[in-house]
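Asker: Model the structure of this input:
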Amino acid sequence: MIERTATIAATVGLHARPAAIFAEAAAEYDDLEITIAATGEPVEEAMDATSVLSLMSLGVAHGDTVVLRAQGKGAEDALVRLVQILETNHDAE
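Answerer: This is a model prediction of the structure:
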């Protein structure tokens, strides 16, 4: 399993629009199991990264960090792209 940490750049945290953008991108990797959790949370409490509701329920704000984990072929490339999405302030676009 590959793991990466990302800092939330969206000024509103991981809510509505940023969560939808991230979940849609994560869903493109349907052959991978991708999870997300707030930094410090146990691995078993990680949530499905393709679920907007799960993402919003994390309660992470601007500047908080999350841990992404993925398993399967192409996991490294997927996590690089997903970290980039989280570290982009989509509210400024």
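Asker: CA only for contacts and neighbour counts going forward, please
Answerer: OK.
Asker: how about the strands in this protein?
Answerer: When secondary structure is read from DSSP state E, the chain shows strands at 2-7, 33-38, 47-48, 65-71.
Asker: one more to put side by side:
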Amino acid sequence: MYQRRTLVASSVGLHARPAGLVAKTAAAQPAEVRIAKVTDGTAGDAVDARSVLSLLALGAAHGDEIELSADGDQAREAVDALAELIAADLDA
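Answerer: Modelled structure (predicted):
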């Protein structure tokens, strides 16, 4: 399993448009990526990054730390693609 943590850069967090972009990018990846919000250094329950509703339910706000994980072939590439997207200002 490959895991990576990053901070949410969008000023509105993972809501509406940013969540849609993340879900669309996750659906295009060769490996299934899961995402969890990190609180006090511990990752919570991970959800499917392809689901907009699951991303919204995380309640990840600007500056929150999230953890991405994936298994299998090309897990690193899939996680890194989403981590870079989430760390970018998707509001610009």
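Asker: Could you get me the TM-score between them?
Answerer: Here the TM-score for the pair of chains, by TM-score structural alignment, normalised by the length of structure 2, is 0.91; 89 aligned residues with a C-alpha RMSD of 1.0 Å.
Asker: Make TSV from the strands of structure 1 and add distance to T88 of structure 1 and mean neighbour count to it.
Answerer: As requested, the strands of structure 1 are arranged in TSV below (distance: least, C-alpha to C-alpha, whole Å; neighbours: other C-alpha atoms under 10 Å):
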stretch	distance to T88 of structure 1	mean neighbour count
strand 2-7	9	17
strand 33-38	17	22
strand 47-48	20	20
strand 65-71	13	21
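Asker: Of all those, which one is nearest S57 of structure 1?
Answerer: Evaluated with C-alpha to C-alpha, the strands of structure 1 place strand 47-48 nearest to S57 of structure 1, the distance being 9.4 Å.
Asker: Residues touching that closest one, excluding its own?
Answerer: Among residues not part of strand 47-48 of structure 1, those counted as contacts by C-alpha atoms under 8 Å, 6 or more residues apart in numbering are 33-37, 54-55.
Asker: From these, pick the one nearest L79 of structure 1.
Answerer: Taking C-alpha to C-alpha as the measure, L79 of structure 1 sits nearest to I34 out of those, at 8.6 Å.
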